[in-house]
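1. After the sequence you'll find the predicted model.
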Amino acid sequence: MIKNTPEFITEFCPEEFSLTPVLGGLSNYNYRLEFQRDGVDYCYFVRQLSAAYSTMDNNVAHEFSAQAQAASIDLAPKIIVEHKQGMICDWIAGQHWGPSAQCRDENIEKVAQLVATLHQQPLPNHHLDMTERLQHYYQTVDGEFKTEQLEQQLAFVINLIQQHLPRNRLVFCHHDMNPLNFIEGAQTKLYLLDWEFAAAGHGDFDIATLFQTFAWQAEQQALFLKYYNQYYNKHHPTEQFLTQIPTQVTPAQIDRMAVVVEMMTLLWCIVMYQQDKETTYLTLWQQSERAIADKISRLISENLAN
């Protein structure tokens, strides 16, 4: 039992229940909820929102709406309880892929099909503007951490967003596609978890995040794009699409977006670290600081920012 169990959990449960921490989340608190009622065993997933949730410019109503839409097409767990303090969802009995499974051809295809399916859905009512979100994070950064280099990198990335990204990629985005947010359930069904950043957004952001967090090499990235382009163009539902040239996402455009994703990651890590001085965030901050410099240098050297 956790201290000061949130009201939305105690109201949902009978008198006797158990909460077991679920590892993996960085910015919220996750639990496995179990109890018995009328001789039947029940198991649910609980996510309790942390104090940092609203600081990061998140909106719980938007999250619930996005996850409910994804759950309606069986891409996400069904929400059972919605509350300002958190949520209770169906428990997905399954497993996260390890590094070896992440690189299997058949699993790369499954991820590509899931992402393409999500990107084909009707747009959520809310939109994540990458420039506004980056500026929000930067404004939240303490003055002692605002270096000249960080300011220059932010200006470079904002120019990249405004001048050098494809304009036809507004889709339903998850915005946090990392291995811990994918779980393979029964009959090898793949689900996507943690929808707090989900919104209408630039589809390349999801793909660049995947490439970064799954640590795929060029061969795996090329295979993903092959399957993604195949599934996205084959099943795109809009009438407008029928009059357009099919979208072919290229490695070059993902390389550009990778810089945006890294900038978002860097600022997020700084903001999270300054709140509680947790060393995990400091380590991620240092890694991202090196990565953003390398990626900007590569874009410039390969003339991909022009």
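-> The structure has been received and is ready for your questions. Residues are numbered from 1 along each chain as shown.
2. hey, let's count contacts and neighbours off CA atoms from now on
-> OK.
3. got a list of what the residue sitting nearest the centre point of the chain touches?
-> Of all residues in the chain, the one closest to the mean position by C-alpha atoms, centre = their mean is D176, 1.0 Å from it. With contact taken as C-alpha atoms under 8 Å, 6 or more residues apart in numbering, D176 is in contact with 194-195, 197-198, 206, 209.
4. now with 10 Å?
-> 192-198, 205-207, 209-210, 213, 261 (C-alpha atoms under 10 Å, 6 or more residues apart in numbering).
5. Likewise for T213?
-> By C-alpha under 10 Å, 6+ apart, the neighbours of T213 are 176-180.
6. State the distance from the residue nearest to the centre of the chain to C103.
-> From D176 across to C103, the span is 19 Å (C-alpha to C-alpha, to the nearest Å).
7. and if you look at Q121?
-> 26 Å.
8. now swap in L180 and tell me
-> L180 is 15 Å from C103, by C-alpha to C-alpha.
9. cool, and Q85?
-> In this view, Q85 and C103 are 36 Å apart by C-alpha to C-alpha.
10. Between the two, which has more neighbouring residues?
-> Legend: neighbour count by other C-alpha atoms under 10 Å for Q85 and C103, higher for C103 (18 against 15).
11. and the more buried one, how far is that from Y227?
-> Distance from C103 to Y227, by C-alpha to C-alpha: 14 Å.
12. can you confirm V171 is in a helix?
-> No: under the criterion used here (DSSP: H, G, I helix; E, B strand; the rest coil), V171 is strand, not part of a helix.
13. which residues does it contact?
-> 116, 118-124, 127, 199-204.
14. again with V115
-> So V115 contacts 75, 109, 172-174, 177, 192, 203, 206-207, 210, 228, 231-232 (C-alpha under 10 Å, 6+ apart).
15. I'd like the list of the residues you listed that fall within strands, please.
-> The strands, defined by DSSP state E, take in 172-173, 192 from the contacts of V115.
16. Put this next to the first one:
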Amino acid sequence: MILHDEIENLFRTVPLLAAVPRGQWRVTHLGGITNRSYRLQSTGLDLVLRWPGASASRYLDRSAEPANARAVADLGLAPRVLAAEPAQGWYITAYETGARPLGSADFAQREILAEAIGLLTRLHRAAIRFPFQQGLFQAIDLYLDLAPTPRMLDLRQRLDPVRSSLARHPLPLSPCHIDPNPANFLRCADGRLQLIDWEFAAMEEPLWDLAAITMDAEKAAHEDLISAVIGAAQMPRFELYKTSLNLVAASWCEAEIVAGNDSPELVALRDQRILRLEQRLADPHHVIWLQQA
């Protein structure tokens, strides 16, 4: 596979890659909605190159991702970083042979969901600090600035009571993944669970990550798992995070679509998240969560 000139140049300038003639590298595209990831294979070497996509550069500072990934790898929560260039935002990790990404069906299994919650809790309690800080409405408003469509602006206005409620009693910030969708969890061949893709990682309330991995799960299936981590008193706040993350996802999709990203997943995900947001706003418990958060 012949790659973009900037990526091809890595085979000449990065010692890890330049030690092997270009013709002896086998390159496989691994996909991704906003990034370009490649598996690089040669004799005795099996690597993954994460190269930043163009559209996401409008709302992400890629310079922090390699350092984020390296800090988390040092905790044993992510693949080891072998080479990186923060200025360009790319990095290379070891390829986890035999690993598979999780899917939505995996998170429907209570024991796997509990394991994912445990992994995220280890991250949240780690003595590391990511350079950026995230916030629900900070993210939503950033995406709306890029794609201020009437439907998204209306939904943002309807979430104003949530913003006000959450602002009353903020929790301490912790290192968070910010995008813990099932595909970013890898089940390694030896049974370990790891997290990949750290471009959104930032300091935030742990509720963001915990709400993100339970957005589509029935409350009864995970309430005790979450409550055991954050305490029963924070459950209303957790529920408001779940509600708001639907607009985070929908507005992100809209920004990508407006920018020309033609991934077929984006429209379906946007519409799914809008529907789910409408359902949660209509839930009779929503008013109670607003009062108790």
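-> Alright, I've got the coordinates. None of the values given here were measured: they were computed from a predicted structure.
17. ok, which stretches of the stretch 1-150 of the second structure are strands?
-> Using DSSP state E, counting those that start in this stretch, the strands of the stretch 1-150 of the second structure run over 26-31, 35-42, 45-52, 81-85, 90-94, 100-101.
18. In the first structure, which residue range corresponds to the last one?
-> What that stands for is strand 100-101 of the second structure. The aligned range for strand 100-101 of the second structure in the first structure is 95-96, by TM-score structural alignment.
19. next one: that stretch to chain centre, how far?
-> 17 Å (C-alpha atoms, centre = their mean, to the nearest Å).
20. Please apply the same query to stretch 20-37 of the first structure.
-> On C-alpha atoms, centre = their mean, the centre of stretch 20-37 of the first structure falls 19 Å from the chain's centre.
21. show me the contacts for H177 of the second structure.
-> Applying C-alpha under 10 Å, 6+ apart, the residues near H177 of the second structure are 68, 72, 120, 123-124, 130, 184, 195-204, 206, 208-209.
22. let's see it at 7 Å
-> For H177 of the second structure, the contacting residues are 198, 200-202, 209, by C-alpha atoms under 7 Å, 6 or more residues apart in numbering.
23. Just these: which are in helices?
-> If you go by DSSP state H, those have D209 in helices.
24. what would the contacts of H177 of the second structure look like in TSV with neighbour count and distance to A99 of the second structure?
-> Converted to TSV, the contacts of H177 of the second structure look like this (neighbours: other C-alpha atoms under 10 Å; distance: C-alpha to C-alpha, whole Å):
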residue	neighbour count	distance to A99 of the second structure
W198	23	18
F200	21	22
A201	23	22
A202	23	26
D209	24	22
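25. returning to that earlier point: now restrict the contacts of V171 of the first structure to buried residues only.
-> 116, 118-121, 123-124, 127, 199-204 (16 or more other C-alpha atoms under 10 Å).
26. ok, and the most crowded of the contacts of T213 of the first structure?
-> Busiest of the contacts of T213 of the first structure [other C-alpha under 10 Å] is M177, holding 24 neighbours.
27. aligned partner of that one in the second structure?
-> With TM-score structural alignment defining the correspondence, M177 of the first structure maps onto P180 in the second structure.
28. Look up how far R26 of the second structure lies from that match.
-> From P180 of the second structure to R26 of the second structure the distance is 29 Å (C-alpha to C-alpha).
29. What of G53 of the second structure?
-> Distance from G53 of the second structure to R26 of the second structure, counting by C-alpha to C-alpha: 21 Å.
30. what does M215 of the second structure give?
-> For M215 of the second structure, the distance to R26 of the second structure - C-alpha to C-alpha - is 38 Å.
31. more crowded one of the two?
-> A direct count of neighbours by other C-alpha under 10 Å for M215 of the second structure and R26 places M215 higher, at 18 against 14.
32. hang on, the more buried one packs against T243?
-> No: between M215 of the second structure and T243 there is no contact under C-alpha atoms under 7 Å: 8.1 Å.
33. L247 of the second structure in helix, strand or coil?
-> Here L247 of the second structure takes the helix state, with states given by three-state DSSP.
34. burial count for it?
-> 26.
35. Give the buried residues for stretch 219-239 of the second structure.
-> Result for stretch 219-239 of the second structure [16+ other C-alpha under 10 Å]: buried residues 222, 225-226, 234-239.
36. out of the residues you listed, which one sits closest to R62 of the second structure?
-> Closest approach to R62 of the second structure among those (C-alpha to C-alpha): F238, at 28.6 Å.
37. what residues are up against that closest one?
-> Counting by C-alpha under 7 Å, 6+ apart, F238 of the second structure has contacts 207, 211.
38. Residue in the first structure paired with it?
-> Per TM-score structural alignment, F238 of the second structure is aligned with I254.
39. What's the separation between its match and F35 of the first structure?
-> For I254 of the first structure, the distance to F35 of the first structure - C-alpha to C-alpha - is 45 Å.
40. repeat for K84 of the first structure
-> 23 Å.
41. Who has more neighbours out of the two?
-> Shown here are K84 of the first structure and F35; by other C-alpha under 10 Å, F35 has more neighbours (17 against 11).
42. Verify the stated contact: the more buried one with S18.
-> Yes: with contact defined as C-alpha under 7 Å, F35 of the first structure counts as touching S18 (6.5 Å).
43. for the contacts of H177 of the second structure, which one is nearest A139 of the second structure?
-> Using C-alpha to C-alpha, F200 is the member of the contacts of H177 of the second structure that sits closest to A139 of the second structure, with 10.5 Å.
44. about what we covered before: with respect to Q157 of the second structure, which of the strands of the stretch 1-150 of the second structure lies nearest?
-> It is, among the strands of the stretch 1-150 of the second structure and with distance given as C-alpha to C-alpha, strand 35-42, at 30.8 Å.
45. Could you give the residue range in the first structure aligned to the closest one?
-> The aligned range for strand 35-42 of the second structure is 28-35, by TM-score structural alignment.
46. list the buried ones in the matching stretch?
-> For stretch 28-35 of the first structure, by 16+ other C-alpha under 10 Å, it's 29-35.
47. Contacts for it, please.
-> So stretch 28-35 of the first structure is contacted by 16-22, 41-50 (C-alpha under 7 Å, 6+ apart).
48. Filter these down to the buried ones.
-> Here, 16+ other C-alpha under 10 Å leaves 17, 19, 43-49 buried among those.
49. Now do the helices in the stretch 201-306 of the first structure.
-> With DSSP state H, counting those that start in this stretch as the criterion, the stretch 201-306 of the first structure has helices at 203-213, 218-235, 251-276, 279-301.
50. Of the ones you listed, which is nearest G98 of the first structure?
-> Short answer: helix 203-213, nearest of the helices of the stretch 201-306 of the first structure by C-alpha to C-alpha, at 12.2 Å.
51. just to revisit the earlier point, looking at the contacts of V115 of the first structure, which is nearest D294 of the first structure?
-> Out of the contacts of V115 of the first structure, the member with the shortest distance to D294 of the first structure (by C-alpha to C-alpha) is L210, at 18.3 Å.
52. Perfect, that will be all.
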